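Chemist: sequence first, then the predicted structure, then my questions.
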Amino acid sequence: MTPFEELLIMLVFAHLVGDFIFQRTEWVIQRQEKRWASPELYLHGLFHAVLYELVFWYHSVLEFWYLGIILGLVHILIDPLKKQSYKAQTLWFIGDQLVHLALITAASWYIFSASADMFWHSIHLDWKIATAYLFLTKPASIFISYLLPARPSTLEKETNIKGLGSEKAQKGITNAGEFIGILERLLTLTFILQSAWIGIGFLITAKSVFRFSDIQQSKQREETEYIMIGTLLSFSIAILCGILLI
């Protein structure tokens, strides 16, 4: 594995940690309400910059410290631009992530002046697996919330921030559903890496049985369709990650 390849994956890992794992709901709300007047926005950018600098330090390329500052500043510049409307918010979220990933790739390329062409298959497996498992936790949950249509009123009241609703909205079954989704994705990836395909079949069957029981009790068409789409998206993302790793 070349230094360029390892640096790129570690920077992506740091981005996932800063943008999803340690993302506080209160900070997101403040950034969207106050935008550039929000202190949380600058703390968010600083946190990202620190994570990137730690990666540079690990690779002994701290002479490029200014790139970490630039990557952190990008969060401060573009995060308040995200729109609040349902459709626009989804497009802005996807565009925001693509911009960050493109800049991370450009920074890695600049440091090592290396070509990124077809690098994925030569990346050290440990970092590939670590990044995949990290992505399948909260990042994947948020991605799924952006891909899903609006939640039906029978399931949950619509929130202002998709995937990061209020504390009241996140209590009870909402938290349980998200936790179950994370576990099923992690188990699915583990089964794929161990070539235990029968385990995936058992997992899908078991969840289908429980979901069918819930559907029979609720008798809500919208709720049924919403749950099925979410379940299929969850498994599809986990399976896709597994295919990329094998």
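Modeler: Cool, got the structure.

Chemist: C-alpha from now on. contacts and neighbour counts both.
Modeler: OK.

Chemist: surely I76 and E40 touch.
Modeler: No: if you go by Cα atoms under 8 Å, I76 and E40 don't touch, sitting 9.7 Å apart.

Chemist: which ones are touching I229?
Modeler: By Cα atoms under 8 Å, 6 or more residues apart in numbering, the contact set of I229 is L148.

Chemist: and whichever strand or helix holds H15, how far out from the chain middle?
Modeler: Here H15 sits within helix 3-16, counting by DSSP states H and E. Centroid separation between helix 3-16 and its chain, computed with Cα atoms, centre = their mean, to the nearest Å, is 15 Å.

Chemist: that one - contacts with which helices or strands?
Modeler: The contact analysis (3 or more Cα pairs under 8 Å, 6 or more residues apart in numbering; DSSP states H and E) places helix 3-16 against helix 39-58, helix 86-112, helix 125-135.

Chemist: in the following helix or strand past that helix, what counts as buried?
Modeler: Later in the chain than helix 3-16, the nearest helix or strand by DSSP H and E is helix 25-34. For helix 25-34, the neighbour count (16 or more other Cα atoms under 10 Å) marks 27-32 as buried.

Chemist: for those residues, give me CSV that also has distance to C241.
Modeler: Listed next are the buried residues of helix 25-34 as CSV, based on distance: Cα to Cα, whole Å:
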residue, distance to C241
W27, 29
V28, 27
I29, 30
Q30, 33
R31, 31
Q32, 31
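
Chemist: the residue nearest the centre of the chain - nearest residue in space that isn't next to it in sequence?
Modeler: Nearest residue to the geometric centre of the chain (Cα atoms, centre = their mean): P139, 1.9 Å. Ranked by Cα to Cα, 6 or more residues apart in numbering and with sequence neighbours excluded, the top spatial neighbour of P139 is F20, at 5.5 Å.

Chemist: one more structure, for comparison:
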Amino acid sequence: MFETFAALLFAHVLADFVLQTRWMVARKRQFGVLLLHGVLVLLTAQLSLGHVTAWPLLALAAAHLIIDAVKTYGGFDGLTGFLCDQLAHLATLVLVGTLVPDLWASGFWAAQPMLPPLMVIIAGAVLATRAGGFATALLMRDHEVSDTPEDEGLPGGGATIGLLERGLIYLLVLIGETGGIGFLVAAKSILRFGTVSGDRKATEYVIIGTLFSFGWALIVAIAVQKLLIHLPPLEIIPKAT
């Protein structure tokens, strides 16, 4: 079951956060674009599991389309909609992995036991960095003020900083060096102090965004650690206990 879920999670992350472009997101209300996304969901699942034809994957792609259609046409474009959408997708992955646990074992890649944990690590990295960026941006959209420090910074600088900090936290947790997270928090606090000092709105804006961004990366990293326990070990990643 866990190998099947790992491959499906990897496929989902590829379809939703790597192969789905901004052009597709902006035009997702068009049925053809929505259907194209469904095709990508099916193809990535087939590729990840090593199955050319498998009815559970068709059902999974159909469920993905239905969930996305509800979110898109229902106008659920905020953080709550994003989180509910992703939780619904994860629920379908768990369901398929539970009902058809031998999808991985009967697939083309079954003889490669190192692939599932590697897929989980890569999927977690994308979820921590790229998906975390989307979630943080949706949260901060409701807290934007005209005099935030981002208005005077480099174009896209805040997003890049967030991506790097989430990536570092994810890496630190996986390699068992969680003490480095405290150093990261302290370093960011010092570097940001001169920018937001004396500006309560800017300070609160930075604190909210930082705490959410750090928390997101921590949750993803811990979840990946827990999942890796049930998969063949990778020597480069210490197993959680």
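Modeler: Now that the structure is in, tell me what you want to look at. What you see is a predicted model; the values in this text were computed from it and never measured.

Chemist: give the residue farthest from the middle of structure 2.
Modeler: What lies farthest from the middle of structure 2 is G198; by Cα atoms, centre = their mean that is 34.7 Å.

Chemist: and stretch 94-109 of structure 1, how far from structure 2 on average?
Modeler: Taken over the aligned residues, the distance from stretch 94-109 of structure 1 to structure 2 averages 1.5 Å (mean Cα distance after the TM-score superposition for structure 1).

Chemist: what's the matching range in structure 2 for that stretch?
Modeler: Residues 83-98 of structure 2 are where stretch 94-109 of structure 1 aligns, with TM-score structural alignment as the criterion.

Chemist: same thing with stretch 187-196 of structure 1?
Modeler: Taking TM-score structural alignment, stretch 187-196 of structure 1 hits residues 168-177 over in structure 2.

Chemist: buried stuff in that stretch?
Modeler: 168-174.

Chemist: and if you look at stretch 53-67 of structure 1?
Modeler: Quick answer for stretch 53-67 of structure 1 (16+ other Cα under 10 Å): 53-56, 65, 67.

Chemist: do stretch 133-147 of structure 1 as well
Modeler: Buried, per 16+ other Cα under 10 Å, within stretch 133-147 of structure 1: 133-146.

Chemist: return the distance of stretch 33-50 of structure 2 from the chain's centre.
Modeler: 17 Å.

Chemist: got the buried residues for it?
Modeler: Under 16+ other Cα under 10 Å, the buried positions of stretch 33-50 of structure 2 are 33-35, 37-50.

Chemist: stretch 74-86 of structure 1 too?
Modeler: Buried, per 16+ other Cα under 10 Å, within stretch 74-86 of structure 1: 74-76, 79-80, 82.

Chemist: show me those that map onto helices.
Modeler: Using DSSP state H, 74-76 are the members of the buried residues of stretch 74-86 of structure 1 that sit in helices.

Chemist: any idea how far W55 of structure 2 is from A61 of structure 2?
Modeler: According to Cα to Cα, to the nearest Å, A61 of structure 2 and W55 of structure 2 sit 10 Å apart.

Chemist: ok, L191 of structure 2 next?
Modeler: 53 Å.

Chemist: just D147 of structure 2 next, same as before
Modeler: Separation of D147 of structure 2 from W55 of structure 2 (Cα to Cα): 53 Å.

Chemist: how about W216 of structure 2?
Modeler: 34 Å.

Chemist: do L83 of structure 2 as well
Modeler: 27 Å.

Chemist: repeat for K201 of structure 2
Modeler: 53 Å.

Chemist: cool, and L49 of structure 2?
Modeler: Applying Cα to Cα to L49 of structure 2 and W55 of structure 2 gives a distance of 13 Å.

Chemist: ok, G78 of structure 2 next?
Modeler: For G78 of structure 2 relative to W55 of structure 2 (Cα to Cα), the value is 33 Å.

Chemist: re the thing from before, alignment lookup: the residue nearest to the centre of structure 1 to structure 2.
Modeler: Match for P139 of structure 1 (TM-score structural alignment): A131.

Chemist: now do the same contact list for the equivalent of I237 of structure 1 over in structure 2.
Modeler: Aligned counterpart of I237 of structure 1 in structure 2: W216 (TM-score structural alignment). Residues near W216 of structure 2 by Cα under 8 Å, 6+ apart: 128, 132, 166.

Chemist: and the second one, what element?
Modeler: Taking DSSP H and E as the definition, one finds G132 of structure 2 inside helix 132-141.

Chemist: quick one: that helix to structure 1 mean distance?
Modeler: Mean for helix 132-141 of structure 2 is 2.8 Å (mean Cα distance after the TM-score superposition for structure 1).

Chemist: now the angle between helix 79-99 and that helix, please.
Modeler: 150 degrees (axes from the mean of the first three to the mean of the last three Cα atoms, to 10 degrees).

Chemist: which one is L189 of structure 1 nearest to, not counting chain neighbours?
Modeler: Closest residue to L189 of structure 1 apart from its sequence neighbours, by Cα to Cα, 6+ apart: G242 at 5.3 Å.

Chemist: that should have said A63 of structure 2, apologies.
Modeler: T92 (7.4 Å).

Chemist: tell me how many other residues crowd the one you found.
Modeler: Using other Cα atoms under 10 Å, T92 of structure 2 is surrounded by 20 other residues.

Chemist: circling back to that earlier point, reformat the contacts of W216 of structure 2 as TSV; add distance to T210 of structure 2.
Modeler: Shown next, in TSV, are the contacts of W216 of structure 2 (distance: Cα to Cα, whole Å):
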residue	distance to T210 of structure 2
A128	14
G132	11
R166	10
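
Chemist: touching, Y205 of structure 2 and T148? I think so.
Modeler: Yes: under the criterion of Cα under 8 Å, Y205 of structure 2 makes contact with T148 at 7.3 Å.

Chemist: Y226 of structure 1 contacts R151, doesn't it?
Modeler: Yes: contact criterion Cα under 8 Å: Y226 of structure 1 and R151 qualify, at 7.1 Å.

Chemist: circling back: quick one: the residue nearest to A63 of structure 2 and H12 of structure 2, what's the gap?
Modeler: For T92 of structure 2 relative to H12 of structure 2 (Cα to Cα), the value is 11 Å.
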